[in-house]
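**Q** could you work out the structure for the sequence below:
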Amino acid sequence: MANFESLPNRKGTRSVKWDRLEEMFGSKDVQPMWVADMDLEIAEPIKTALSERINHGIFGYTVTDEQLNDTVRKWLVKQHNWDIDPGWLIYSPGVLQTIHMTILTQTNPGDKVLIQTPVYHPFHSIIKSHQRELVTNPLIYQNKRYTIDFEDLEEKFKTGIKVMLFCSPHNPVGRVWLKEELTHILELAEKYKVLIISDEIHADLIYDPFKHIPLGSLDSAISEQIISCFSPTKTFNLAGLQASYAVIPDQELRNEILASFAKYGLNSLNTLGITGLEAAYQYGEEWLEQLKQLLKINRKLVEDTFTNREEIDVVHAEGTYLIWLDCRKMNLKQSELKAFMEEKAMVGLNNGITFGQEGRGFMRLNIASPTSYIKRGLDKIIVALDQL
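**A** Below you'll find the model as predicted:
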């Protein structure tokens, strides 16, 4: 059984989440519930595989091979009913690096790249850092649920969008997109000749009865113009090992992106990243099922905590371990909301405004921790609300 009851001591480990508290929130006493990694120990089989590799004592150059490709293929078949050609795979240190390289190779400065806000904040910065034009297709928020504004999406596509950067499942709003929604996106992308980069890093973290459908698995005339990005790092808490992969059916597109990785010296994974990826997909399924049960409990705890509170609404997460809190009824400016959480409640959450203007009045909460730890943070928020 996985140990999800005790909170590991991560202080002094150069943890972004725990060792940057004063820098991020102005106090070392703030309870961190922000950056998207887990306060949970990884699966024992992964620890064993990493230990065995370390005990080997040699860390020379390491390659990805057909065995690793086959492991990834089997995972995608079993988890997502998608049987890919292993030749479609490329590996990189992270999904964001793949997005960077795709933007570099498939667009030019001034080209339009579309995102659906509020969305993972690096999407914004990547587009701007390469001097591309950022175009937004804001999601529609009604009855504590987000949907896609397809009318607006088509109008934006008409303006000459070159690339759509798609988040599936969506971070931070927690939507797991339906087949009908995905099909509609593909129809519009075909009509207006838009390349899609689909960030599916949270694909394995889905709550029943929802089901993740890889965008690239759907039968479409533009299926070869989809770059599908995956990684075991969110699923199995391996972010520090830096290992991801992308499924790119089109050979020319794949080769262009690989050439860009090589140009910038990012064309290989580290040894332990490869080891962790393979072990996770071969032996981590039981741990993952236990994790999803924990996340279901923690999600319910968050929703139950705010059920009878007028100040905060909880957006029901269909996937990911991130909860999007609608705090607009508190009638605070964003700076005041941030100060309330950090200085009154003493919890460190992600500031909603970093996900786009549509995140104003929202905060993002990470529930991938022991239930007792989540309860402690929620209790702090409730006490602070009572003192408003």
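**Q** going by C-alpha atoms from here, please, whenever you check contacts or count neighbours.
**A** Fine.
**Q** gap between S220 and A189?
**A** Going from S220 to A189 by C-alpha to C-alpha, to the nearest Å gives 10 Å.
**Q** which neighbours do the two share?
**A** Shared contacts of S220 and A189 (C-alpha atoms under 8 Å, 6 or more residues apart in numbering): none.
**Q** now the other sequence, so there's something to compare against:
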Amino acid sequence: MAIDFDAEWDHRGLGSLKWEFIVRDGEPQPWDRTDPDLGEDRVLPMWVADMDFRVAEPIIAALQHRVESGIYGYAGKTPGYLSAVADWVQRRHGWFVDQDWIVPTVGIVPALHLIVRQFTEPGDGVLIQRPVYHPFSFAIINNDRQVVCNPLELDGDHYQINFDDLETKAKASNVKLAILCNPHNPVGRVWSKDELSRFAEICHHHDVMVVSDEIHGDLILPGHHLTSYGLLDSEETEKSIVCTAASKTFNLAGLKTSNLIIRDPEIRTSMKKEIRNTGLWGLSPLGLAATQAAYEAGEPWLEEVIQYIANNHEFLASYIEKYIPALRVIPPQATYLAWIDCRNLGLDENALSQLMMKDARVYLDDGHIFGPEGAGFARLNLACPRSILEQALDRIRKAVESVMS
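**A** Purely as a prediction, here's the structure:
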């Protein structure tokens, strides 16, 4: 049955972070429509990474069933939940995961903070590859560790890893942990098996533990394929943690449920201890129910949403090439996030942000929040009805024309 992703749903009054809040000074604040800096016109929010679509019907049914039980006490991982997670990873990615390896958490970002604290010491270096999802840096800096950057290199129309620089950074005595983003947010790369194998080889050689954030790993665009870090040579990846969740895949971020897949028993025991010690051991009964339903019965919905997102990516690229040639879209291989090169406009980061927010009335994520390597870029979330995307692009076109004229 075809799903109507063109339908526009009213998000007002639901406490939607995307539609009812704006981030200022690092904190979400309720949207003030009378703010003189913003005016009263409706700003189109295309920033934070969640979808504007309703979730799959089997998820809604599972949540309704759970709510109707009237029982909302403490919840734990059930055999059914663990089986659903393991079966999904096997079916979608060809990776056999023993159910004992699965450690549910309240989210990947909280888990990254716990991992940094448990497996490094204050002052240690943690390697990341900017421009990259900015909470990686927060998990490092806020826990008194040092960011060590192996910056990605833009080669023509795609990003690649500088392995010579990675080798140099990894062998530094203070680097104990590397956080990999696969698929990469925001640049949209799906790292190849060869790239991942070389990454793993270097980190293993220098005794650097690897955390692979694969939260976008089910949103692979047609023509591309995810190789999970867990599928690589077992010896080189034994000392690793793979992070997964249904949250991006099925639009469940608000239900605060994710999974760490940890093959090594010592690392798994240490991680469970850190979860208990920080008091983050509780699981959401609704999050567990929704995730299980998504993995058991949500696949048809996912296939349709991936195609819709792919079509939106194609529409975006075609529109910008035809009407806003001063901008350039980096061709994506995954995710519903578009990485747009705005450097030809010649604007500094503040002017670019103002152009999009005040002039175009479109709320994007500024590229510089992903690190200085992202300056001059913007991230646009196109997991929305085509009509919203078209409105946003029309607004951006007019704003850019005013700058270029």
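**Q** just to revisit the earlier point, out of S220 and A189 of structure 1, which sits in the busier spot?
**A** Between S220 of structure 1 and A189, counted using other C-alpha atoms under 10 Å, the more crowded position is A189 (24 against 14).
**Q** the aligned residue in structure 1 for L14 of structure 2: how many residues sit nearby?
**A** Using TM-score structural alignment, the equivalent of L14 of structure 2 in structure 1 is T13. Using other C-alpha under 10 Å, T13 of structure 1 has 9 other residues around it.
**Q** show me what contacts the nearest residue to T13 of structure 1 once chain neighbours are set aside?
**A** Of all residues not flanking T13 of structure 1 in the chain, D19 sits nearest, at 7.5 Å (C-alpha to C-alpha, 6 or more residues apart in numbering). Residues near D19 of structure 1 by C-alpha under 8 Å, 6+ apart: 11-13.
**Q** any idea which of the residues you listed is closest to T307 of structure 1?
**A** Nearest to T307 of structure 1 among the contacts of D19 of structure 1, counting by C-alpha to C-alpha, is K11 at 33.3 Å.
**Q** how near is A294 of structure 2 to A49 of structure 2?
**A** A294 of structure 2 is 18 Å from A49 of structure 2, where distance means C-alpha to C-alpha.
**Q** who has more neighbours, the two?
**A** Using other C-alpha under 10 Å, the more surrounded residue of A294 of structure 2 and A49 is A294, with 28 against 21.
**Q** aligned partner of that one in structure 1?
**A** So A294 of structure 2 corresponds to A280, using TM-score structural alignment.
**Q** in the strand or helix carrying its match, what counts as buried?
**A** For A280 of structure 1, the host element (DSSP states H and E) is helix 271-283. For helix 271-283 of structure 1, a neighbour-count test (16 or more other C-alpha atoms under 10 Å) marks 271-281 as buried.
**Q** superpose on structure 2 and give me the mean offset of it.
**A** Average distance, helix 271-283 of structure 1 versus aligned residues of structure 2 after superposition (mean C-alpha distance after the TM-score superposition for structure 1): 0.3 Å.
**Q** run the chain-centre distance for that helix.
**A** Here the centre of helix 271-283 of structure 1 is set off from its chain's centre by 19 Å, with C-alpha atoms, centre = their mean, to the nearest Å.
**Q** kindly report the same for stretch 226-241 of structure 2.
**A** For stretch 226-241 of structure 2, the distance to the chain centre is 20 Å (C-alpha atoms, centre = their mean).
**Q** how much space separates L215 of structure 1 from M346 of structure 1?
**A** Distance check for L215 of structure 1 against M346 of structure 1: by C-alpha to C-alpha, it reads 40 Å.
**Q** neighbour count: those two, which is higher?
**A** Between L215 of structure 1 and M346, L215 has the larger neighbour count (other C-alpha under 10 Å), namely 25 against 21.
**Q** so what's that one up against?
**A** Going by C-alpha under 8 Å, 6+ apart, L215 of structure 1 touches 182, 198, 226, 228.
**Q** among the residues you listed, which two are most distant?
**A** Across the contacts of L215 of structure 1, no pair lies farther apart than L182 and S228, at 13.2 Å, counting by C-alpha to C-alpha.
**Q** other SSEs contacting the longest strand along structure 2?
**A** In structure 2, assigned by DSSP state E, the strand with the most residues is strand 175-181. Under the contact criterion of 3 or more C-alpha pairs under 8 Å, 6 or more residues apart in numbering; DSSP states H and E, strand 175-181 of structure 2 touches helix 108-119, strand 125-128, strand 209-213.
**Q** alright, I will stop here.
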